[in-house]
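Engineer: Provided below for reference: sequence and predicted model.
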Amino acid sequence: MITATEKSIQIIEEGHITSPKGFTAGGVHCGLRKTKLDFGWLHSEIPAAAAGVYTLNSFQAAPLKVTKNSLEKSKKLQTIVVNSANANACTGKQGYSDALEMQKLTAEQMGVETDHVAVSSTGLIGVPLPMDKIRSGIGMLGKEADTSPENFEKAILTTDTVTKHLAAQVEIDGKMITIGGAAKGSGMIHPNMATMLSFITTDAAVEQKSLQSALKSATDNTFNMITVDGDCSTNDMVLVMANGMQKNKPLNESHPEWDKFFEAFQFVCQGLAKLIAKDGEGATKLIEVNVTGAPSEIAARQVAKAIISSNLVKTAIYGADPNWGRIVCAVGYSEQPIDADKVGISLGDIAVVKDGLPLDFDEGEGKLYLQNENVKLIVNLNIGEYEATAWGCDLTYDYVKINASYRT
């Protein structure tokens, strides 16, 4: 897993989704929410190679289906529109027709091909999309007064408390390639996608098949390794556009600097995923679970997911209770090969279990460590050489309050 210390990767301070060359974005208020921005758009000057990954929930929302179908045909995108407040999910044939109209009107407004438009929605499930307001929002797209990545980031939020954005650069073929991203997500977050939307841009030239492969691989290590509450939603997707405006030699797995590009791409995905986990509904702490010594990559991932998804672990972290027994339980029910007599566990630098047995440690020191905003749990299975990292947050009283009154 790459980190911010990668020498070839340069983080852009206050970088956004429009940091790569040739991209613009904005957001407007069209009446879906009382006063906040609720309709966002992202646009490339030229059609861009594009790729997407989508929720595994069987109830896939209409805009997701429309976008997936178009992208499978065209392999390119030029404009993405997103509305908040209404998910347009479980809305039947009318919902699908509304998503198609949303796509068609956007194409006309922006002067692009219909299949080069992606549509996305997030918000309340089971309510028809108020198309009069959507049409109003589309009519405002591209106006200079509303053009800013900050407006786009705000327009796509639901229960999020902060916007989420990141951009980084890496030199490829002697050219400075930029990768930017924006995301939303706070609740209904669970591995295999969640109520989460993420949009990534780059001015690199990347072959479409390789871009899809890179997105799938990076998603498995980042967006699919986060959880807030164990709920997998209906609208989630990650889309990436590569417009090639830096005019590098097209990247694919055979390019001598492909690994450098992929590391930077995954770095941006990881950063956005961690921002989502940290902003979990009601959360006060970001939790990182690092599993090492696993017999396979799948085993490492599944054990990490089991721990980060455990409500007992999450509540213990919230209460700063160094109850390592809850971590042991999660390891045990992960349904992966485990040798209980070899497992080691640490809370940060504080070793609490060795060879499956408790160590004598200062509980006061453990409690003090768990009061930090960033908590790291380390589990060594000691039966292999694979590792994986998952991210999540603590489970608090405020999470219950937020979701008990979500519709009211």
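Structural biologist: Cool, got the structure.
Engineer: hey, let's count contacts and neighbours off CA atoms from now on
Structural biologist: OK.
Engineer: now S148, nearest residue through space, not along the chain?
Structural biologist: G26 (4.8 Å; Cα to Cα, 6 or more residues apart in numbering).
Engineer: same for the strand or helix carrying the one you found, what does it pack against?
Structural biologist: Assigned by DSSP states H and E, G26 belongs to strand 23-28. Counting contacts by 3 or more Cα pairs under 8 Å, 6 or more residues apart in numbering; DSSP states H and E, strand 23-28 packs against strand 39-54, helix 149-155.
Engineer: got the contact list for it?
Structural biologist: Applying Cα atoms under 8 Å, 6 or more residues apart in numbering, the set of residues contacting strand 23-28 from outside is 17-18, 37-45, 137, 140-142, 146-155, 201.
Engineer: what's the local residue count around the residue nearest to S148?
Structural biologist: 28 (other Cα atoms under 10 Å).
Engineer: strand 39-54 and the strand holding G26, what's the angle between them?
Structural biologist: 120 degrees (axes from the mean of the first three to the mean of the last three Cα atoms, to 10 degrees).
Engineer: okay, now the one to match up with it:
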Amino acid sequence: MQVDSEDEIEVSPFDWPKGFYSDSTHAGLKPDGDDMGWIYSEVPAEAAGVYTTNQFQAAPTTLTKQTINLNYQLQAVVMNSGNANSCNGEQGISDAEMMQQMVADRLQIQANLVGIASTGVIGEPLPMAKIKAGISELKLTKNVGLTKAILTTDTHPKTMTVKCVINDQPVTITGFCKGSGMIHPNMATMLGFVTTDAVISGSQLQQLLSHTVDETFNQITVDGDTSTNDMVVVMANGQAHNQPLTDTNPDYSTFAVAFETVLAHLAKEIAGDGEGASKLVEVNVKGALNHLEGQQVAKAIVGSNLVKAMIFGEDGNWGRIMQAIGQTDAHVDIDGVSVSINGIQLVKNSMGTGIDDAEVSATLKNKVVTIDVDLNAGSAAGTAWGCDLTYKYVQINASYRS
């Protein structure tokens, strides 16, 4: 999607949109650091969400999905790390509902305006006394500690704020997320939250979110595993007082591009912070028969353990990229594929170019590795993001609970 001028979108320091508040606290779910927090809008906000496709969907995820689907509205989301409240049966459902009601009582709003998000160890009951104490400590501040409170194995918070002008009114879109391992969306062990003061209906927001997630969060992979708790939730409280954003609003494309800018940045932040990762990997595919196949091939390459290990080892073994392409059912010109890494062409017409291995190894030392592929089968493209596979990944996940 294009806008007339890049000046219409401005990446800004982290800042909550008008009418949004937050806070975080240490509830004791983790040994140290904040592990619980909330987002609050001073008015009910239009809301939309996308959720994990894992069959063992966690109680907080299921409850939030049900809550948003009632009328596409939320006024608050409470979140915790340290415990996923997943695979806990009826007790897990009851605890999620109790958590929702506690927040509603504290904020004096309806329970069906409260979303719940949890992340952490699967299969351990929520310590409800700690949850209750944590909720009692939360306040309505502008505390950005919330962005740290949801982290598990992440090495840093992942945030993004973009400002734009819609119908002559300044609009802010701010997002933050967590995710490092068990990342292979539809969705992944990731939680994402986006707030905006724009005026947009819940149904329009849902349409935009679903489309944008397919182009961003669903095009990242760290380890091929999909979690039970993932979700991305968006709240739009209308405090910018712009004209309602619909497909016919001339500034809709500006908002959509700003929205995609936020989600794409957060998606790449997750990919680059994969557990144990030392490199961010971007794969750009062109010459695909259609966009879906371009996306499929890009994600297959970035998700291949052989490719990921190759990049970690700084070994220009381009055959691993070719096998990843060939494992898909995408249309490919078998005798016409090209592959480049960081601008160095390794494959032309599906054969090696004889490039010096030392040159390839040197470029693979970069913190960002870009792989460009031409399938020579059409005019469509696709992009995906991931990371290398390191010894550290095994170390982290061999002792996750300890």
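Structural biologist: Looks like it arrived, so ask away. Values in this document were obtained by computation on a predicted structure and should not be read as measured data.
Engineer: picking up where we left off before, what range in structure 2 matches the strand holding G26 of structure 1?
Structural biologist: Counting by TM-score structural alignment, strand 23-28 of structure 1 pairs with residues 20-25 of structure 2.
Engineer: how far off centre is the strand holding G26 of structure 1?
Structural biologist: 19 Å (Cα atoms, centre = their mean, to the nearest Å).
Engineer: next: stretch 45-65 of structure 2.
Structural biologist: Worked out by Cα atoms, centre = their mean, stretch 45-65 of structure 2 lies 14 Å from the chain centre.
Engineer: repeat that for stretch 157-175 of structure 2.
Structural biologist: 17 Å.
Engineer: now stretch 348-357 of structure 2
Structural biologist: 35 Å.
Engineer: over to stretch 392-402 of structure 2?
Structural biologist: 22 Å.
Engineer: ok, now stretch 70-88 of structure 1?
Structural biologist: 16 Å.
Engineer: in structure 2, which residues correspond to it?
Structural biologist: The aligned range for stretch 70-88 of structure 1 in structure 2 is 67-85, by TM-score structural alignment.
Engineer: how long is that stretch from one end to the other?
Structural biologist: Chord length of stretch 67-85 of structure 2, first to last residue, is 17 Å (Cα to Cα, to the nearest Å).
Engineer: same question for stretch 215-227 of structure 1.
Structural biologist: For stretch 215-227 of structure 1, the end-to-end distance is 19 Å (Cα to Cα).
Engineer: show residues contacting it.
Structural biologist: So stretch 215-227 of structure 1 is contacted by 1, 51-53, 189-193, 240, 265-266, 269-270, 273-274, 277, 301, 305, 308-309, 388-393 (Cα under 8 Å, 6+ apart).
Engineer: in structure 2, what residues pair with it?
Structural biologist: The aligned range for stretch 215-227 of structure 1 is 209-221, by TM-score structural alignment.
Engineer: ok but V347 of structure 2 is inside a strand, no?
Structural biologist: Yes: assigned with DSSP: H, G, I helix; E, B strand; the rest coil, V347 of structure 2 falls within a strand.
Engineer: give the equivalent position in structure 1 for it.
Structural biologist: Checking TM-score structural alignment: V347 of structure 2 goes with V353.
Engineer: what's the burial count for its match?
Structural biologist: So V353 of structure 1, with other Cα under 10 Å, has 22 neighbours.
Engineer: that one and V119 of structure 1: what is the separation?
Structural biologist: 49 Å.
Engineer: in the helix or strand harbouring G287 of structure 2, what counts as buried?
Structural biologist: If you go by DSSP H and E, G287 of structure 2 is part of strand 280-288. Neighbour-count burial for strand 280-288 of structure 2 flags 280-288 (criterion: 16 or more other Cα atoms under 10 Å).
Engineer: as TSV, those residues with distance to V332 of structure 2 would be great.
Structural biologist: As requested, these are exported to TSV (distance: Cα to Cα, whole Å):
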residue	distance to V332 of structure 2
L280	26
V281	22
E282	20
V283	16
N284	15
V285	11
K286	11
G287	9
A288	8
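Engineer: which one among the residues you listed gets closest to M310 of structure 2?
Structural biologist: V281 (11.7 Å; Cα to Cα).
Engineer: contacting residues around L37 of structure 1?
Structural biologist: Applying Cα under 8 Å, 6+ apart, the residues near L37 of structure 1 are 27-30, 151, 154-156.
Engineer: identify the residue of structure 2 aligned to it.
Structural biologist: L37 of structure 1 maps onto D34 in structure 2, by TM-score structural alignment.
Engineer: so where in structure 2 does the lengthiest helix in structure 1 end up aligned?
Structural biologist: The longest helix of structure 1 (DSSP state H) is helix 258-278. Helix 258-278 of structure 1 lines up with residues 252-272 of structure 2 when matched by TM-score structural alignment.
Engineer: what about the matching stretch, how far off from structure 1?
Structural biologist: With mean Cα distance after the TM-score superposition for structure 1, stretch 252-272 of structure 2 departs from structure 1 by a mean of 0.6 Å once superposed.
Engineer: next one: that stretch to chain centre, how far?
Structural biologist: 9 Å.
Engineer: which residue of structure 2 lies farthest from its centroid?
Structural biologist: Computed with Cα atoms, centre = their mean, the residue of structure 2 farthest from its C-alpha average is G354, at 38.3 Å.
Engineer: quick one: classify that residue as helix, strand or coil.
Structural biologist: G354 of structure 2 is classified as coil under three-state DSSP.
Engineer: isn't it right up against K348?
Structural biologist: No: with contact defined as Cα atoms under 8 Å, G354 of structure 2 and K348 do not form a contacting pair (10.1 Å).
Engineer: coming back round to it: could you point out which element follows the strand holding G287 of structure 2?
Structural biologist: Downstream of strand 280-288 of structure 2 (by DSSP H and E), the next one is helix 291-303.
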